[in-house]
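# need coordinates for the below:
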Amino acid sequence: MPPSIPTRATASPLFVPAKSDRHTSRTARAHLASARDQARNANRPETRATPSGLDPDLRATYPAAGRPGPASARGGSLKLPAHRMTTATASGAYPFLAEGGLGAQGIYIGRDVHAEAAFCYDPFSLYGRLDGFTNPNILLAGVIGMGKSAVAKSLAVRAVAFGYKIYVPCDPKGEWTVVARELGGQTIALGPGLPGRLNPLDAPARPSGTSEEDWRGEVRKRRLLLLGSLAKTVLRRELHPMEHTALDVALDEVVAHAEAGGSTPLLGQIAHVLGSPDQLDAALGEPSGRLGTAAEDLAHALRRMVHGDLAGMFDAESTVAFDPGAPMLSIDLSRLGGAGDDTALVLAMTCASAWMESALADPDAGRRWVIYDEAWRVMRHVALLERMQSQWKLSRGLGIANLMVIHRLSDLLTAGDAGSRGRALAEGLLTDCSTRIIYRQEADQLAAASSLLGMTGVEAQAVSALTKGRGLWKVAGRSFITQHLLHPRERELFDTDARMHG
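The predicted model follows:
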């Protein structure tokens, strides 16, 4: 059969009489245009009108009420197997919520906010048991009024129940006196007009197992370190080699005199020898006079401890003896440093720390806490930072947990410019703290805090919104939001807002 020929519509011009009227001509032209359109669209495929409403492919298979009948899975017939995962995996998806805690051993602090469980902490029990926990030292930071002083005092009070002893070498506001009294401890108040005296050159008792010769060398080294720290704090610079030699010679001369008379060397005697060029040169065996000239600044620096604003505190025999059996010992320095100059406070703290080392160095004295309250006030003094660094480094061997209390993390940056000795020492103290307790920080401090502590964005946001008594505890890389809980008696003892409430 021949192929089918598609149907085609044709149009031919219509005959219009020459004398037709206008209406007839217009009608004929309309018929012609309609015929042409029909012929033009004859070969186009037929189209269907798009239905209005929702696309059928997007319509729900079942009504909103659910699938009808017994297959609807209603009535509790659908059961899925429980999903199991490790806490390491869960903590990545749910920060804080899946943290396993530090265990039930240690001092009760309060409540873990996210885990809804008790939170306990003890640096001595965690050492060797928790991965990454390399030292028992603690940093505590928080703005005023958020409860950081309360948690520090609470740790001290509750630690006594575990057999630990508490030492506070510097109490610049006198807030620890009432705590020490309630615990049956000892408080030594130093300041102008007060009867308390401490001789920082007192020799500590020789530990068992140490020879007499070795212990003499250790005591001499400690005394030289103390004298150098005092001189550098007053002079605000490092000592020159000739000045170190002058200190060595003056100390040996005074110690020899004191031992011959059966007494203890004093700071006033050291200052007197440094200020006597003939005696200093004679002790060295060089009559050239150069050593006496080099020691002039040293003599005037130590004279402040004898005749200056610290006169009557460290220039005489000690009027108090250290009681190794006391649960707590605090040095009240609230009479010093009130005029804006912290130099006197730092000098007193240096002498008090040296005097307290007699107990810290005893290996049989048990485990102890050393609390540096208002530590931000000493960050600008390199000599004291060096002494603190030595104590931080020896914390494990001495059985000491050092607690440093500051207001802001940026306080550590005030120790000096980037790359300076002071900045390196301050950042080293932070590095040697396996536990960081951060109470609320102001918004402009979050960048510095995050940089120094390596906080995540979630942690930084949490720190900015912490309420009173609530802090972020970072323990060996693990994070907890903890609400500190106080006993009513503790709340009464630790209240630092009593004067604000009349």
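
# CA only for contacts and neighbour counts going forward, please
Fine.

# am I right that Ala365 sits in a helix?
No - secondary structure of Ala365 (DSSP: H, G, I helix; E, B strand; the rest coil): coil, not part of a helix.

# hmm, Ala359 and it touching each other?
Yes - taking contact to mean Cα atoms under 8 Å, the distance of 7.2 Å between Ala365 and Ala359 places them in contact.

# comparing those two, which residue is more hemmed in?
Under the criterion of other Cα atoms under 10 Å, the comparison of Ala365 against Ala359 puts Ala359 first, with 18 against 15.

# from the rest of the structure, what touches the helix or strand containing the more buried one?
Element membership for Ala359, per DSSP states H and E: helix 343-360. If you take Cα atoms under 8 Å, 6 or more residues apart in numbering as the criterion, helix 343-360 is touched by 169-170, 172, 198-205, 222, 226, 229-230, 233-234, 309-310, 314, 322, 324, 331, 333, 336-337, 365, 378, 381, 384, 398, 400.

# one more to line up against the first:
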Amino acid sequence: MAGKELDVLDEHGKDLSMDTGDFYDDGHTDDPIRSGMIVAQSVLPELSERTLSRLETAKTPQEAATVASKAIAKACRKERKRILDEAHAEARRQSKRRKRRRGDDPKANDLLPRSTGPFVRLRGILSFGGAGLVDVPAHSTSTYRAGVLTPWLASGLTMFEGPLIGRETASGTPFRFDAWSPVRAGVTTSVNGMVVGMMGSGKSMFLKTLAIREISYGRHIIIMSDPKGEWVSVADAVGGQSVQVGHGNYLNPLDVGSRPSDLDDEHWLMDCRSRRSVALSGLVSSLREGVMPTSAEQSLLDAASEDMCSGLMNPTVTALVEALDGEWGRTRDVRGLNPTSRDQCCRSLILTLDKLVHGFLQGAFECESTIGIDPSSPMIVFDTSGIDGNDTVRRSVYTAALSALIDSILTAKDGLYRIIIAEEGWEVLSNPMLVDAWDKRMRMTGDWACSNWMLLHELADLEKFGDANSAQRKKVDGILTLSETKVIYRQSPSSLEYLAQLLPDLTDDEKYAIPRLERGVGLFRVGDKVRTLVHPIVSKTAYPVLNTDSGRFG
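Purely as a prediction, here's the structure:
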């Protein structure tokens, strides 16, 4: 880095490169030092024949390490002395040049050069060994350990390819990121991400910034559920599509979409049966507030899915309820079910699914679709802001139905790369069927060309999904583990225990900093190599569209 001048500014344009009260130019008491140089010494010790022989004859690894450490320490002392000698020689040369220019100026022998320009430039050398012209505490470390000692500054590879997201708060350098860039860089094997943070910590602003920048990078965005309606204005601004279901605006969750060109008739039929069966199971589980269909009921739903794909039954929830209550339910032969158990399953499924047809949930998902979705739209937002936040059953049903519709878009394999954002991740994790569907989507990212991002609040809320040894909790933990890119905003101290379980290599510095993160600053943990603090950068034009906190502060 020799010869490279560093200027560090914060988000308000304030200079952070040097304390403004340290040095000033003559006659310019308001001008601080603005830049300087950093030289990192590179040490490769020369091992003598004696040292090499001692290494070869060492009886234990500890003895060999001691010999090597002494050789490295000697090389470091030699390198520090060389840098110090060069620094003093350069200072003497500069002093002589200034004396010739200025005459017998009593200040000409100062080690600090002075400038007549508006800003003073410190041209000294700050060596890692502490032997420079500026008093820096002496400390020696290796590049391998530097990231542990200062995880924000020495985080590893952070120069990902992709659009500009923000700046690294410690260094002020631009931070670029694309959902697929960690895989291209060899840092992760997964393109999935997770954003976690307390309310008002800045996680939604980051996701919106990521979304609009990814659109400019050629990606397409799908917002799985928008409970506050705050993504609608974003979709309008980028020429996207917002979809609101209900009150006669129908979306059919059993619609399988377009057939991929690489599937033959047999595989397409199997795929349709599987997706319709999963969609029906998700609806039943949502209507029963997380209770899964029994094995007998699932067998009946599988049979219905098969007949829908073969054309014997219209693929809608209304047609299924009518079939269960009619001749089909009394005569359909299902392996493993006798007439009595089949009749019992039909009655229980009718009582459950009829809520969508004739009950309080009608008017949204029971008929053929009346809303057209444009898969090529840069952003598709499923607006669920019209649902009462306390109506957990309705919200869960909507999430399950929209999840099935998103899968139909992804499985079309139209060549577009999409980022799926679950704005309310807890709604997905609370339904076992949706957990399975999300897990499958995360594992199919390569085939379906999608990156899945889940937004969560307090990690301490994981307790609601059972203890750590329960089957549901293990599935949830698996989803969080598969999200190799984790963006962590401020968390309460009670959530640090769960965060430490999720990230076993969480350092003490990170545990201390996370509950104290400033609003808008998030810790990027990408794989096990990259950890850096990032603050999104938003233009004045975009800020009013992305910001939804105006009512939060009264």
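
# and the helix holding Ala359 of structure 1, which residues are buried?
Buried positions in helix 343-360 of structure 1, judged by neighbour count with 16 or more other Cα atoms under 10 Å: 343-360.

# now do stretch 331-338 of structure 1
In terms of neighbour count (16+ other Cα under 10 Å), stretch 331-338 of structure 1 has its buried residues at Ile331, Asp332, Leu333, Ser334, Arg335, Leu336, Gly337.

# please narrow those residues to those residing in helices.
Secondary-structure check on the buried residues of stretch 331-338 of structure 1 using DSSP state H: no residue lies within helices.

# which of the residues you listed lies closest to Ala82 of structure 1?
Distances from the buried residues of stretch 331-338 of structure 1 to Ala82 of structure 1 were compared by Cα to Cα; the smallest belongs to Ile331, at 58.5 Å.

# which position in structure 2 pairs with that closest one?
Using TM-score structural alignment, the partner of Ile331 of structure 1 in structure 2 is Phe382.

# my guess is that match meets Gln244, correct?
Yes - with contacts counted by Cα under 8 Å, Phe382 of structure 2 reaches Gln244, the gap being 6.1 Å.

# hmm, back to that, now for the buried residues of stretch 331-338 of structure 1: which two are most distant?
Checking the buried residues of stretch 331-338 of structure 1 against each other with Cα to Cα, the farthest-apart pair comes out as Ile331 and Gly337, at 14.1 Å.

# helix, strand or coil for Glu99 of structure 1?
Recorded secondary structure, Glu99 of structure 1: coil (three-state DSSP).

# which residue in structure 2 lines up with it?
Per TM-score structural alignment, Glu99 of structure 1 is aligned with Ser155.

# which residues does the residue nearest the centre of structure 2 contact?
The structure's structure 2 has its C-alpha centroid closest to Gly193; by Cα atoms, centre = their mean the separation is 3.7 Å. If you count contacts by Cα under 8 Å, 6+ apart, Gly193 of structure 2 has them with Ala179, Ser451, Asn452, Trp453, Met454, Ser483, Glu484, Thr485, Lys486, Val487.

# distance of it from Val238 of structure 2?
23 Å (Cα to Cα, to the nearest Å).

# ok, Glu259 of structure 1 - how many residues close by?
Around Glu259 of structure 1 sit 11 other residues, with neighbours defined as other Cα under 10 Å.

# apologies, that question was intended for Asp354 of structure 2.
Burial of Asp354 of structure 2, expressed as a neighbour count using other Cα under 10 Å, amounts to 19.

# what do you get for the one 10 residues further on?
The tally of other residues near Ala364 of structure 2 (other Cα under 10 Å) stands at 23.

# go on, His31 of structure 1?
For His31 of structure 1, the number of neighbouring residues by other Cα under 10 Å comes to 12.
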